[in-house]
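# Everything below, folded, please.
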Amino acid sequence: MPILTRPRRQRARYQALSIPARRLSRVAPALLWFHRATVNKTILLVDDDLHSREGLRQSLVGGGFLVETAQDGAQAIKRMIESEVGMAIIDLDLPPVKGVTISGWDVVRICRAFDAAMPIIVVSAEGGPEVKARAKELKVLECLEKPIAPGQVKGIVRAIDP
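Next comes the predicted model:
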């Protein structure tokens, strides 16, 4: 049964690792645990601002989480399709792409379509009762107002997924 592993010198390529059938019974539980651990810790981070996105990404990766990033709604949808995401952090103010506007709220709805129980944190420059009411309506776990500290977000994520 081939298993994908990363070679030491090449970061982007994977190579197949063959495990003999007699050893598979000892290795399979560890692989299952690793799969569950990484799927539950994969976070989709959607933010159009490069500095905010990279600061949050570095903080979360430093906390032991796998992070998929997207700079707009279209990329966020692509990342949702390509990988199994356990949690999402979404900036509500996303730019239009090729004339099509996919707002942060649209991305929240799409995340809900993929997984109704997915923990979602939204980040917005504009707070207020309208944003909080809409977040509550879409069952958003946390609604943060910019500017935010990466440590604050990491603490919230740890509380959700210890």
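# going forward, measure contacts between C-alpha atoms and count neighbours the same way
OK.
# For this structure, identify the residue most remote from the centre.
For the chain, the residue at maximal distance from the C-alpha centroid (Cα atoms, centre = their mean) is Arg22, at 36.4 Å.
# All the strands of the chain, in order from the start?
Using DSSP state E, the strands assigned to the chain run over residues 2-5, 15-18, 42-46, 66-70, 87-91, 120-124, 142-145.
# got the residue ranges for the helices in the protein?
Applying DSSP state H to the chain gives helices spanning 21-41, 50-62, 73-82, 104-114, 129-137, 150-160.
# I'd like the structure of this one too, to check against the first:
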Amino acid sequence: MEIRDNSLKSLMVVDDDDQLRNLLKEIFSRINYQVITACDGADALKKMMQVKVDLVILDLIMPEKEGIETLSDIRVNYPETKIMAVSGGSHQLNAPMLLNIAQTLGADDVLKKPFDLNEIIEAVDKLLN
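Now for the predicted structure:
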């Protein structure tokens, strides 16, 4: 496996699940990405006004400002930022349906929860390198 210098790449993990958010932060920090976290879409957009982000890993089901609305806002205001939408679905919509909507709205990649850690690492590497 080729070793890359990811130190100049930044990503934001947006998820209301504290454990998953912290796990992804730890994993991507270990492979030298600069990682910012946000607990919902409103928090993410506020932080994006202050810091440039190369990639947003965005949960689609969250309280406050949910993922589909946040994805649309990021696409309009930060068109150069890559977006990876992730979802396990909801009571109203299953994950494939939500992820299809995300792709239609401009997500660069989608991943169904639960996902394998190697799967998300490879997907991020593909989007950013």
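# would you list the helices of structure 1 in a markdown table and tack on distance to Leu4 of structure 1?
Shown next, in a markdown table, are the helices of structure 1 (distance: least, Cα to Cα, whole Å):
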| stretch | distance to Leu4 of structure 1 |
| --- | --- |
| helix 21-41 | 11 |
| helix 50-62 | 21 |
| helix 73-82 | 17 |
| helix 104-114 | 26 |
| helix 129-137 | 39 |
| helix 150-160 | 28 |
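# neighbours of the counterpart of Asp115 of structure 1 in structure 2, just the number please.
With TM-score structural alignment as the criterion, the equivalent of Asp115 of structure 1 in structure 2 is Tyr78. By the criterion of other Cα atoms under 10 Å, Tyr78 of structure 2 has 16 neighbours.
# how about the strands of structure 1 in JSON lines, adding mean neighbour count and distance to Leu32 of structure 1?
Compiled in JSON lines, those are given as follows (neighbours: other Cα atoms under 10 Å; distance: least, Cα to Cα, whole Å):
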{"stretch": "strand 2-5", "mean neighbour count": "11", "distance to Leu32 of structure 1": "12"}
{"stretch": "strand 15-18", "mean neighbour count": "12", "distance to Leu32 of structure 1": "16"}
{"stretch": "strand 42-46", "mean neighbour count": "25", "distance to Leu32 of structure 1": "16"}
{"stretch": "strand 66-70", "mean neighbour count": "20", "distance to Leu32 of structure 1": "17"}
{"stretch": "strand 87-91", "mean neighbour count": "26", "distance to Leu32 of structure 1": "20"}
{"stretch": "strand 120-124", "mean neighbour count": "21", "distance to Leu32 of structure 1": "25"}
{"stretch": "strand 142-145", "mean neighbour count": "16", "distance to Leu32 of structure 1": "30"}
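# Turn those strands into JSON lines, columns for distance to Ile156 of structure 1.
Shown next, in JSON lines, are the strands of structure 1 (distance: least, Cα to Cα, whole Å):
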{"stretch": "strand 2-5", "distance to Ile156 of structure 1": "31"}
{"stretch": "strand 15-18", "distance to Ile156 of structure 1": "36"}
{"stretch": "strand 42-46", "distance to Ile156 of structure 1": "13"}
{"stretch": "strand 66-70", "distance to Ile156 of structure 1": "15"}
{"stretch": "strand 87-91", "distance to Ile156 of structure 1": "11"}
{"stretch": "strand 120-124", "distance to Ile156 of structure 1": "9"}
{"stretch": "strand 142-145", "distance to Ile156 of structure 1": "8"}
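# which residue lines up with Ala28 of structure 1 in structure 2?
Under the alignment (TM-score structural alignment), Ala28 of structure 1 pairs with nothing in structure 2.
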